[in-house]
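**Q** the sequence isn't on hand, but the structure is:
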């Protein structure tokens, strides 16, 4: 028998044992006035009952269960002896206390099961038959011969049938009580297994609902909130302990009345809302777009149980949708602008060339000469803007190759020496841990990226002396190569920092506002991570993380070498 089964059996057994003791005490002490021949047995029986009760009180976890069962066995033994003595002294076969044996048999069924109960019934039957024989024949024949036992059957038929009837009753009670106890134990086991399974299923279900990414809220048929998961707490800004048991209109009327209205409308009209979008207010009074759906909960008989609503915060989805719309518009505008710029560029080139020819052939003086020089200058500037804009617009699909980064940066630095923004007061230095570092990317796009980044640094330094440091290093914790471009120019203010990648945004008088926009567009196209650190009057550092070739070539076969 398992420990839990024994514990349950003893739980029923203790009250029955105490009842048996009280009955025997009343019969022996009060009714029979404590006869001498039962005094020793009753003292031992009372001591065993007391010891058994104290042991169960102290040993609540039933660690001494074997000792407890030994006390129970001794208690049954002395109980049968006392009951036999009572029957012997109170009329023998006509004693009204033979039913005490039945109480003993029923008690035994609770701890011993069917087999043990039948053994107790056998002991009771033998004791009853023996005490009847002893009462009838001890005065005339004290021998225990077979002939003496047969005399009962011959001379006292009523006695024989009384003993037989009692024995049959004892075994019948033993069988019925043992069977019922076994069935009860089986039902208890089934109930315990079912209860554990139900509890586990409920815990799993509650755990799943509590940890849903979407908010889950349930109200009963009166509108009281009965379930409020963690996502609901985060989205709506309420604590589940504070709102459970309160009416939904009382809770939501101030900041989100539409939510309460939909819940109550679903409750009153039994309407399901597959999908609704509403705006609610957060604790800081900012608007939160909420997507929700409600369903009516019904009993099997169709009666209303309540309403359940599932909802989610649409803020990120709305922001993403806005970005996609903006990107689509920008792409459309960019495509249109690129075609217009291309159409403008051809006649502009003709105009610019013609003006230069006129400037060389005509001998202009005074204001006319200044106007001609202004036309030539602005024509060159407009041509430059169109060239950079077309370059920005056509950045689209890269061709990935194996690129040696150190050599590429050296080439870009050589190009920078011949750029009009560079002057002798600017010092350029290349720092690298290795002489050869291979990365993955589009070589032409890399050149556009680095030349625009370095030109931006030169323009930031301006006419003053300054330093530009290009540093290449491998990140030991990742599969990336880090490129740093640091200048000691004036830095970028917080006001301008958020707009530096916007096309045509520039703080320089002669700037086109496309340099860093091209850098940002190239990084997006090549999926490069880019960051910037700047401090006023101390300079700016750009960091670009580029995937290393040696590691990635084994993971992605789409890369080709060149």
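**A** Yes, it's here. Being a predicted model, the structure only gives us computed values, none of them experimental.
**Q** C-alpha from now on. contacts and neighbour counts both.
**A** Noted.
**Q** the helices in the stretch 301-450 of the chain, which residues?
**A** Ranges of helices in the stretch 301-450 of the chain, per DSSP state H, counting those that start in this stretch, are 315-361, 366-394, 405-417, 443-461.
**Q** same check on the stretch 451-562 of the chain?
**A** Under DSSP H, counting those that start in this stretch, the stretch 451-562 of the chain gives helices at 494-497, 515-525, 549-552.
**Q** most tightly packed of those?
**A** When you average the neighbours per residue for each of these (mean count of other C-alpha atoms under 10 Å), helix 515-525 leads with a mean of 20.
**Q** show me what it is in contact with.
**A** 388, 391-392, 395-398, 445-446, 448-450, 452-453, 455-456, 500-503, 529-530 (C-alpha atoms under 8 Å, 6 or more residues apart in numbering).
**Q** let's have the helices of the stretch 301-450 of the chain in CSV, adding mean neighbour count and distance to residue 243.
**A** Formatted as CSV, these follow (neighbours: other C-alpha atoms under 10 Å; distance: least, C-alpha to C-alpha, whole Å):
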stretch, mean neighbour count, distance to residue 243
helix 315-361, 14, 24
helix 366-394, 15, 55
helix 405-417, 16, 61
helix 443-461, 20, 56
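**Q** can you lay out these as CSV showing distance to residue 11?
**A** As requested, the helices of the stretch 301-450 of the chain are exported to CSV (distance: least, C-alpha to C-alpha, whole Å):
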stretch, distance to residue 11
helix 315-361, 59
helix 366-394, 85
helix 405-417, 82
helix 443-461, 83
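**Q** ok, structure two:
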């Protein structure tokens, strides 16, 4: 499209230039002739300038296309006809300008339009020839000579017409072939470039000397380098010290084979990124190009998923084992608790012993509660699920939690409810438990005074419910442990609240993400899949 625009501008520019170059000397050499004979040439030049101005203004408005190109080509046919007519008609040395007009039509118009322009040019040339012969061939001359002159001029006109159409046919044919080839090449280039530009893997290519020839956006993101800084430069010069391991791997590569290695590179934020680097020689059908292709795959997400899967497997095994142990502990614990209750009734007069027995009973009851909650965690019941408005459930939990013993009036809860309805397929009671556990955890983090903000997020086809507090925050090394059973920095906590919440959300095909800074607060976001409407 840009190339076509340049061609249109070129035609607008060339029109007055050609008419001036051709007719300027003609006017100069005929300056001694009558004004009436020279004036038409001046008019032709002025018309060419006027036509260029008009078509330039139309082009500036953005109105362009087949009609515009056809009108411009026809106007050039008229200008050329006038130019030829006033410089000798069919004997004019400038008759060849018709071929420029034909080439113009072939480049800008489809075959039908090209042949239409040729037909208009042909009709103009025939009409001009007939007019000229009527004025210059007299019937008073010898009949034989007259006939010879007529045959000569008709043959001349016929030859021009033949070449007009032949030029049109050849130009149109080659133009169509060129256009088809260009489109095919463009399609191949677009496909290849699109793949390289949009692929998630970093792609780098170098020539024999190590100069970087290609450096796609994924490579820029992974290596924290700008394409403009590295293209046409040696990787040894532009790779900073933090990429020394990658640079050494490329330098040691043998172009006879293929090498693949896992590396840990450091980005410009001093963060370690695990990557898989694959280096191979660039060749095709035994043709060695001398360069190498470097593919860099960011393994951060993949290794995180694998880590989570391993953690899940370990937790599953541990939970199955723990469930059995908990049952074994629970049975004798019940017997101990019952026996102590009997003993208590029999030693009411012994105050000191009674206190000790009460302490044992309370601890036994607390241990029983822990086991009860642990069994609930291990065997979360599967209830009936239904479509529900998540905002409505959150409202109920906010009202419920304000009546909880852990809630203090110094804690400010702000809920930013979205006007958009987020419908999710859930067990409402279990999701209420998730929200309640996260809020109770926030209460513990903020203490007697603090602020908790609830708001909604949307990511792809997931709804996020964020719980942000300005509490004590979580240590960086502890973030990966907070969903583990019994992990708690609070002496009064069982360490099962967040574990239960995490398991429930996982069973709903969602996830809980955590962002936290020590002494600044934490944000827990519960992501649940939205129901497609």
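**A** Noted; the coordinates are in hand. All of these numbers come straight from a predicted model, not from anything done at the bench.
**Q** can you pull the TM-score for these?
**A** After superposition, the two chains reach a TM-score of 0.63 (TM-score structural alignment, normalised by the length of the second structure), with 460 aligned residues with a C-alpha RMSD of 5.9 Å.
**Q** list the buried ones in the lengthiest strand in the first structure?
**A** Longest strand in the first structure, counting residues (DSSP state E): strand 287-298. For strand 287-298 of the first structure, the neighbour count (16 or more other C-alpha atoms under 10 Å) marks 288, 289, 290, 291, 292, 293, 294, 295, 296, 297 as buried.
**Q** which one is the residue nearest the centre of the first structure nearest to, not counting chain neighbours?
**A** With distances taken as C-alpha atoms, centre = their mean, the residue of the first structure nearest its centroid is residue 211 (4.6 Å). Residue nearest to residue 211 of the first structure in three dimensions, not counting chain neighbours: residue 230, with 6.6 Å by C-alpha to C-alpha, 6 or more residues apart in numbering.
**Q** which strands or helices does the lengthiest helix in the first structure pack on?
**A** Looking across the first structure with DSSP state H, the single longest helix is helix 157-210. Using 3 or more C-alpha pairs under 8 Å, 6 or more residues apart in numbering; DSSP states H and E, the elements in contact with helix 157-210 of the first structure are helix 100-137, helix 146-155.
**Q** next, the distance between the ends of stretch 78-97 of the second structure.
**A** 12 Å (C-alpha to C-alpha, to the nearest Å).
**Q** what sits up against that stretch?
**A** Outside stretch 78-97 of the second structure, the residues that touch it by C-alpha under 8 Å, 6+ apart are 23, 40-41, 44, 47-48, 98, 121, 124-125, 128-129, 132, 157.
**Q** ok so, going back, now the helices of the stretch 451-562 of the first structure in JSON lines, with distance to residue 282 of the first structure?
**A** Output for the helices of the stretch 451-562 of the first structure, formatted as JSON lines (distance: least, C-alpha to C-alpha, whole Å):
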{"stretch": "helix 494-497", "distance to residue 282 of the first structure": "28"}
{"stretch": "helix 515-525", "distance to residue 282 of the first structure": "34"}
{"stretch": "helix 549-552", "distance to residue 282 of the first structure": "45"}
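**Q** which of those helices sits closest to residue 60 of the first structure?
**A** helix 549-552 (64.7 Å; C-alpha to C-alpha).
**Q** ok, back up a step: make TSV out of the helices and strands packed on helix 157-210 of the first structure and add mean neighbour count.
**A** Formatted as TSV, those follow (neighbours: other C-alpha atoms under 10 Å):
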stretch	mean neighbour count
helix 100-137	21
helix 146-155	12
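**Q** let me have those in CSV, extended by distance to residue 335 of the first structure.
**A** CSV is the format used below for those (distance: least, C-alpha to C-alpha, whole Å):
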stretch, distance to residue 335 of the first structure
helix 100-137, 90
helix 146-155, 122
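**Q** which one, of the ones you listed, ends up nearest to residue 220 of the first structure?
**A** helix 100-137 (44.7 Å).
**Q** taking helix 146-155 as reference, get the angle to that closest one.
**A** Put simply, helix 100-137 of the first structure runs at 100 degrees to helix 146-155, going by axes from the mean of the first three to the mean of the last three C-alpha atoms, to 10 degrees.
**Q** where's residue 227 of the first structure relative to residue 206 of the first structure, distance?
**A** For residue 227 of the first structure, the distance to residue 206 of the first structure - C-alpha to C-alpha - is 10 Å.
**Q** ok, those two, which is more surrounded?
**A** residue 227 (20 against 13; other C-alpha atoms under 10 Å).
**Q** check which helix or strand the aligned partner of the more buried one in the second structure maps to.
**A** Matched to the second structure by TM-score structural alignment, residue 227 of the first structure sits across from residue 214. In the assignment (DSSP states H and E), residue 214 of the second structure maps to strand 212-215.
**Q** compared with the first structure, how much does the helix or strand following that strand deviate?
**A** Downstream of strand 212-215 of the second structure, the first helix or strand assigned by DSSP H and E is helix 217-223. Average distance, helix 217-223 of the second structure versus aligned residues of the first structure after superposition (mean C-alpha distance after the TM-score superposition for the first structure): 2.4 Å.
**Q** so what does helix 217-223 of the second structure touch, helix or strand wise?
**A** helix 143-198, strand 202-206.
**Q** mind checking those for the one nearest to residue 238 of the second structure?
**A** Among these, if distance is taken as C-alpha to C-alpha, the winner is strand 202-206, at 12.9 Å.
**Q** before I go, just wanted to say thanks for your time.
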